[in-house]
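K.L.:
Here's a sequence, model it:
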Amino acid sequence: MRAPRVTPAAALFVCLLLCIRSSLCGGLLGANIVCARGLTERQRAMCHAAPAAVATLGNGLSMAYAECRAQLAGRRWNCSGVGDDPRVGHVLPLATREAAFTYAITAAGVTHALSEACARGDLPACACTTKRRRYTGTAEQFEWEGCGDASFGARFARRFLDARELEADARSAMNLHNNRVGRKVVKEMVRNECKCHGVSGSCAVRTCWKTLLPFRAVGAALKERLRRAKHVVAEHDFRGLHSRAVSMRHPRLVVRRTGKPPRKSELVFLQKSPQYCEPDAAIGSHGTHGRHCNRTSKGEDGCETLCCGRGYNTVQLVQESKCRCQFHWCCSVSCDTCITKTELHVCN
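P.N.:
Got it, this is the predicted structure:
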């Protein structure tokens, strides 16, 4: 079984999480912590050239990890531990569909955070046209404002995150593909918003801008792609005298059943997922013992599925709270005490 690879990303996450937790990310001191060590040469150059952008990148990682847990809360593998250990970050030992999701949502989080910061004008390195005008006809005029698209965020995320995939192997090819999917989803979810200007409510001039959807929508879109992720294999294409040059590139990924390249919008994985029923650090599993399940659900969060057939315990909870409160002139409030009884089902 392949052990987790120690890449330049590991030290990067150590520095990023230290920066986030010490509230230094907004200043030069935070940027210096991030840029101190553990980066590739290309990442280090970007770090020193755009420290504010790299600090925002750390915020994007934190947002992505939280969204990963929110989207997969009812599954056996629910993102537990992802981002908690700075030495690992979101690098899972196995090249499973869960690993594909973590890379995609991390790239999406970084892209989203950088794009929002760019739109707010918080990043000196973000170059965009603050105002441009175009016409679609003689009677209608548009004025475009702001930097709400995700071009800068996607470009910076690609250059920075992809730079850590130094090995020309199948796992790196998979990671790069899923990084691209995450960036692509954010870019596709940019929307146009407009406001009309004119006499008596007319729309002679419309001011329009591009805006990002909330990251929750991005997470939901990636969760749907997780369900439809493609099992792929790697093909090494060696061609005569050019074999050495070709071998230095990442191998080509093709869908296992069809032999066709996966679509650019599809998540891909190399290994089938384990059951994730029992704790096993070698596969990145925290197990499902002690997890809360839904007794009436037939889905992934149902007790039969989530508890892996081990059964579950039912815990009765009794809570007291103030209710039916009334204000009396002047000046007091009287409330009744209401008792609420609930049941929790916990996996054995």
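
K.L.:
use CA for all of it now, contacts and neighbours both
P.N.:
OK.

K.L.:
Now C79: closest residue in space, sequence neighbours ignored.
P.N.:
By the measure of Cα to Cα, 6 or more residues apart in numbering, the closest residue to C79 outside its immediate chain neighbours is R69, 5.1 Å from it.

K.L.:
and that neighbour, what element?
P.N.:
The secondary structure element spanning R69 is helix 51-71 (assigned by DSSP states H and E).

K.L.:
Show me what that helix is packed against.
P.N.:
With contacts defined as 3 or more Cα pairs under 8 Å, 6 or more residues apart in numbering; DSSP states H and E, the secondary structure elements packing on helix 51-71 are helix 8-21, helix 28-34, helix 97-120, helix 215-227.

K.L.:
could these go into a markdown table alongside mean neighbour count and distance to L267?
P.N.:
Putting the helices and strands packed on helix 51-71 into a markdown table (neighbours: other Cα atoms under 10 Å; distance: least, Cα to Cα, whole Å) gives the following:
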| stretch | mean neighbour count | distance to L267 |
| --- | --- | --- |
| helix 8-21 | 20 | 21 |
| helix 28-34 | 20 | 29 |
| helix 97-120 | 27 | 6 |
| helix 215-227 | 18 | 6 |
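
K.L.:
Sequence B follows; please return its structure for comparison with A:
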Amino acid sequence: MLPDRMAYAECRAQLAGSRWNCSGVGEGNIYGHVMPLATKEAAFTYAITSAGVTHALSTACAKGDLPGCGCKAQNRRRTMNPDGQFQWGGCAEAAYGARFARRFLDARELEADARSLMNLHNNRVGRKMVKMLVKRECKCHGVSGSCALKTCWRALPSFKAVAAALRERYARAKQVTPHPPPATHAPQTHLVIKRSKPNAGIGRPPRKSELVYLEPSPMYCEPDPESGALGTHGRICNRTSKGDEGCESLCCGRGYNTVHTVEVNSCRCRFHWCCSVTCDTCVTRADRHVCK
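P.N.:
Have a look, this model is predicted:
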């Protein structure tokens, strides 16, 4: 699977129960803005795409599938503790993936405006998350399970773990504003956290681990091509949940319809010697709640 497709699939998995669930993202030109508005949803989309490219390239690097990258003998670092029982071997796969992802994705941001600054920042957050979650794994070598020699290496995290961490950043994304304002035509415009009060002074620069956005998000309740919202009509909701996937939140107060379903499947299958399989027939009844 291509890195961007992997990222969009995981985006949908992480936000499956939310009003905005990444539906429609990635179906257009990947060289334009993925999301038309500079919302926190756009921030999450750019970050997870950048993380997906970084992770895919790092994985290919670790397997030796990329020229000029991999765990060649001369690139390995090996150290032992004084008693000679510890050995560490590893390469800079995540660093290579991050550098390549930066050259590939950041090259799209040519305008040097506030939206480009936002996208560049969120791209960096995605790359950084892959590198942050790299962890050390070890394996013992010895007779009868003893640890006469322990080899350790740096292992890439699963992409699902990276996406889940970015999902937490998405929930705490910060709204920013350009400073100095574009109207001043001052050089070196950068982003600062937007203050809640107009006269509260200049906000701090966003941290390197924070997702940032420029515009408040729409409700995503109704279809709106301008904002990229598909609406929540026809979405399946959870009647008993109080969270994002609950019918009260997901259906935006419009209510829901209950659909009774009956499924007939084979179950409790048994193998008989020789050579046949017999199964029982199981009937499953369930209710699905669909937003109006």
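
K.L.:
What TM-score do the two superposed chains give?
P.N.:
The TM-score (TM-score structural alignment, normalised by the length of the second structure) is 0.90; 283 aligned residues with a Cα RMSD of 2.2 Å.

K.L.:
Out of the helices and strands packed on helix 51-71 of the first structure, the one nearest E41 of the first structure is which?
P.N.:
Each of these was scored for nearness to E41 of the first structure using Cα to Cα, and the closest is helix 8-21 (10.1 Å).

K.L.:
and the counterpart of V212 of the second structure in the first structure, how many neighbours does it have?
P.N.:
The pairwise alignment with the first structure assigns V212 of the second structure to V268, based on TM-score structural alignment. Neighbours of V268 of the first structure under the rule other Cα atoms under 10 Å: 33.

K.L.:
Could you double-check that V268 of the first structure lies in contact with H177?
P.N.:
Yes. Between V268 of the first structure and H177 there is a contact at 7.5 Å, judged by Cα atoms under 8 Å.

K.L.:
Please enumerate the shared neighbours of those two.
P.N.:
Taking Cα atoms under 8 Å, 6 or more residues apart in numbering as the contact rule, V268 of the first structure and H177 have no neighbour in common.

K.L.:
Identify the residue range in the first structure corresponding to stretch 233-252 of the second structure.
P.N.:
So stretch 233-252 of the second structure sits over residues 289-308 in the first structure, by TM-score structural alignment.

K.L.:
can you give me the end-to-end distance of the matching stretch?
P.N.:
From the first residue to the last, stretch 289-308 of the first structure extends over 9 Å; the measure is Cα to Cα, to the nearest Å.

K.L.:
Equivalent analysis for stretch 300-314 of the first structure, please.
P.N.:
Across its full length, stretch 300-314 of the first structure reaches 18 Å between end residues, using Cα to Cα.

K.L.:
Okay, buried residues for it please.
P.N.:
Within stretch 300-314 of the first structure, the residues scored as buried using 16 or more other Cα atoms under 10 Å are E300, D301, G302, C303, E304, T305, L306, C307, C308, Y312.

K.L.:
Same question for stretch 7-16 of the second structure.
P.N.:
Buried residues in stretch 7-16 of the second structure, defined by neighbour count with 16+ other Cα under 10 Å: A7, Y8, E10, C11, R12, Q14, L15.

K.L.:
give the contact list for the second one.
P.N.:
Put plainly, it is Y8 of the second structure. C22, V25, G26, T45, I48, T49.

K.L.:
and which of those residues is nearest K135 of the second structure?
P.N.:
Distances from K135 of the second structure to the contacts of Y8 of the second structure, taken by Cα to Cα, are shortest for I48, at 19.5 Å.

K.L.:
In the first structure, what residue corresponds to the closest one?
P.N.:
Aligning on TM-score structural alignment places I48 of the second structure opposite I105 in the first structure.

K.L.:
residue contacts, its match?
P.N.:
Per Cα under 8 Å, 6+ apart, neighbours of I105 of the first structure: A64, Y65, C68, G182, G219, L222.

K.L.:
Could you say which helix or strand holds the equivalent of E111 of the second structure over in the first structure?
P.N.:
Under the alignment (TM-score structural alignment), E111 of the second structure pairs with E167 in the first structure. E167 of the first structure is located outside every helix and strand, with elements delineated by DSSP H and E.

K.L.:
hmm, back to that, I figured the residue nearest to C79 of the first structure hits R76, correct?
P.N.:
No. Using Cα under 8 Å, R69 of the first structure and R76 do not qualify as a contacting pair, with a distance of 11.5 Å.

K.L.:
Quick check, central residue of the first structure?
P.N.:
In the first structure, the centroid-proximal residue (Cα atoms, centre = their mean) is I105; its distance is 2.3 Å.

K.L.:
Please enumerate the strands of the stretch 51-200 of the second structure.
P.N.:
In the stretch 51-200 of the second structure, the strands defined using DSSP state E, counting those that start in this stretch lie at 86-88, 135-141, 149-155, 174-179, 190-193.

K.L.:
With the first structure overlaid, how far apart is the third one on average?
P.N.:
For strand 149-155 of the second structure, the mean distance to aligned residues of the first structure following superposition is 1.7 Å (mean Cα distance after the TM-score superposition for the first structure).

K.L.:
same check, this time on the fourth one
P.N.:
Taken over the aligned residues, the distance from strand 174-179 of the second structure to the first structure averages 0.8 Å (mean Cα distance after the TM-score superposition for the first structure).

K.L.:
how about that strand, aligned to which bit of the first structure?
P.N.:
Strand 174-179 of the second structure lines up with residues 230-235 of the first structure when matched by TM-score structural alignment.

K.L.:
Now tell me what touches that stretch from outside.
P.N.:
Counting contacts by Cα under 8 Å, 6+ apart, the residues outside stretch 230-235 of the first structure that touch it are 170, 251-256, 262, 266-272.

K.L.:
Where does the spatially closest residue to C335 of the first structure that is not a sequence neighbour fall, secondary structure wise?
P.N.:
For C335 of the first structure, the nearest residue in space outside its immediate sequence neighbours is C325; the separation is 4.1 Å by Cα to Cα, 6+ apart. Here C325 of the first structure sits within strand 312-328, counting by DSSP H and E.

K.L.:
For the very next helix or strand once past that strand, give me the average deviation versus the second structure.
P.N.:
Scanning forward in sequence from strand 312-328 of the first structure by DSSP H and E, the next helix or strand is strand 332-347. For strand 332-347 of the first structure, the mean distance from the matching residues in the second structure following superposition reads 1.3 Å, by mean Cα distance after the TM-score superposition for the first structure.
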